[in-house]
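Trainee: give me the fold of what follows.
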Amino acid sequence: MRHLPGTYPELVSGIHHKPRGDQALSALSKPTFDVALALVHRDGRWLVARRHDQAHLGGLWEFPGGKVGPAESSPAAALRELREECGVEAEVERVLEPFVCEYADRIVRLVCVVCRWTGGEAQPLGSQECQWATLSALRKLQMPAINAEIIREIELWA
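Mentor: Model prediction:
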């Protein structure tokens, strides 16, 4: 499990930590949330959505996703959030090693689920807008800092 800062330093400062398993997370006093992200690709492009301005990290671009429900697997949560937020269907290809992001008020454990698009046209059902972007275009979008590491992970096998 990797522990990385949550956002660009000018937005929220973050501290690098290397936790020793889950005990490192339980030792922290901030609430911890499990979040699944759908990293959906289609014809060499990746689906991203822009968060509503009033949301946590508002206005930033992100991969679709959300909180993992009770008794729900990360892949199931990623596919559910993808349908709810963007109206897109996909098939799971792989699950990446989790990332841990520490924000000023919370800790988020991110599980990235790599998916292949299978249907539906991207619509901003739970965001301001959606777009399909190449890896090079993703690097130019204003995103939470963790996404730079996620994009590097994608590049390792894409």
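Trainee: okay, CA-based contacts and neighbour counts for the rest of this
Mentor: OK.
Trainee: ranges for the strands of the protein?
Mentor: Chain-ordered strands for the chain, with DSSP state E as the definition, fall at 2-5, 32-42, 45-50, 61-62, 65-67, 89-95, 99-102, 107-119, 129-133.
Trainee: quick one: closest of the ones you listed to Ala145.
Mentor: Closest of those to Ala145 is strand 2-5, at 7.0 Å (criterion: C-alpha to C-alpha).
Trainee: picking up where we left off before, make CSV out of the strands of the chain and add distance to Ala77.
Mentor: Output for the strands of the chain, formatted as CSV (distance: least, C-alpha to C-alpha, whole Å):
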stretch, distance to Ala77
strand 2-5, 21
strand 32-42, 6
strand 45-50, 16
strand 61-62, 16
strand 65-67, 7
strand 89-95, 11
strand 99-102, 16
strand 107-119, 10
strand 129-133, 19
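Trainee: could you also give me the structure for this next sequence, so I can compare it with the first?
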Amino acid sequence: MVVVAGALRGADGRWLMHRRPFDKHHGGLWEFPGGKVEEGESRPAALVREMQEELGIEVDQGALVEVASAATDGGDGSPAIVIYLYTVGRWIGQPAALEGQAIGWFDFAEIAALEKPPLDVELSAALFAANGADRIK
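Mentor: Sure, this is the predicted structure:
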């Protein structure tokens, strides 16, 4: 399964994270917003669609920059997943939790302390290393 996620950085330098619905896999954990790439859809187009559906914002596809990826092998009986993380350089609108989950803006240290799915732990470490942050767990 191919998944895309967006890292939105606010004017104050904090990053947007959203909390997974409690009735889903990894429910209640914090992650970068995004979702599955549909058949025939490019990864950037999928991220633009997902940001509209989940956050109600219009993302400039030309301002997406792929910064990291993380994958599972599906060895535990679940499907193999690869997540591609993009920084979202420009968007129109105010992000809102349209699908019922909470959202919040966090700095590096706060994100390191959030409970996250394993792949988001990897993605956040890669993102913050690329953005000059010190060690992130």
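Trainee: sorry, back to before: make TSV from the strands of the first structure and add mean neighbour count and distance to Ser74 of the first structure to it.
Mentor: Shown next, in TSV, are the strands of the first structure (neighbours: other C-alpha atoms under 10 Å; distance: least, C-alpha to C-alpha, whole Å):
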stretch	mean neighbour count	distance to Ser74 of the first structure
strand 2-5	19	17
strand 32-42	23	5
strand 45-50	22	18
strand 61-62	24	17
strand 65-67	23	9
strand 89-95	16	9
strand 99-102	23	13
strand 107-119	20	7
strand 129-133	18	22
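Trainee: between those, which gets nearest to Glu81 of the first structure?
Mentor: Closest of the strands of the first structure to Glu81 of the first structure is strand 65-67, at 5.1 Å (criterion: C-alpha to C-alpha).
Trainee: that closest one vs the second structure, average distance?
Mentor: With mean C-alpha distance after the TM-score superposition for the first structure, strand 65-67 of the first structure departs from the second structure by a mean of 0.6 Å once superposed.
Trainee: one step back: Arg139 of the first structure is nearest to which of the strands of the first structure?
Mentor: Minimum separation from Arg139 of the first structure across the strands of the first structure (C-alpha to C-alpha) falls at strand 129-133, 9.6 Å.
Trainee: so where is the closest one in the second structure?
Mentor: Under the alignment (TM-score structural alignment), strand 129-133 of the first structure falls on residues 102-106 in the second structure.
Trainee: Ala38 of the first structure -> the second structure?
Mentor: So, by TM-score structural alignment, Ala38 of the first structure is matched to Gly6.
Trainee: pretty sure its match contacts Glu31?
Mentor: No. With contact defined as C-alpha atoms under 8 Å, Gly6 of the second structure does not reach Glu31; the gap is 9.7 Å.
Trainee: wait, what's in contact with Ile83 of the second structure?
Mentor: Ile83 of the second structure sits next to 2-5, 69-71, 119 when contact means C-alpha atoms under 8 Å, 6 or more residues apart in numbering.
Trainee: again, only using 10 Å
Mentor: By C-alpha atoms under 10 Å, 6 or more residues apart in numbering, the residues touching Ile83 of the second structure are 1-5, 34-37, 68-72, 119-120, 123.
Trainee: just Glu66 of the second structure next, same as before
Mentor: By C-alpha under 10 Å, 6+ apart, the neighbours of Glu66 of the second structure are 4-7, 43-44, 84-88, 127.
Trainee: what would those residues look like in CSV with distance to Glu115 of the second structure?
Mentor: Listed next are these as CSV, based on distance: C-alpha to C-alpha, whole Å:
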residue, distance to Glu115 of the second structure
Val4, 20
Ala5, 17
Gly6, 18
Ala7, 17
Arg43, 26
Pro44, 27
Tyr84, 20
Leu85, 18
Tyr86, 21
Thr87, 21
Val88, 23
Leu127, 17
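Trainee: from those residues, pick the one nearest Val59 of the second structure.
Mentor: Val88 (7.2 Å).
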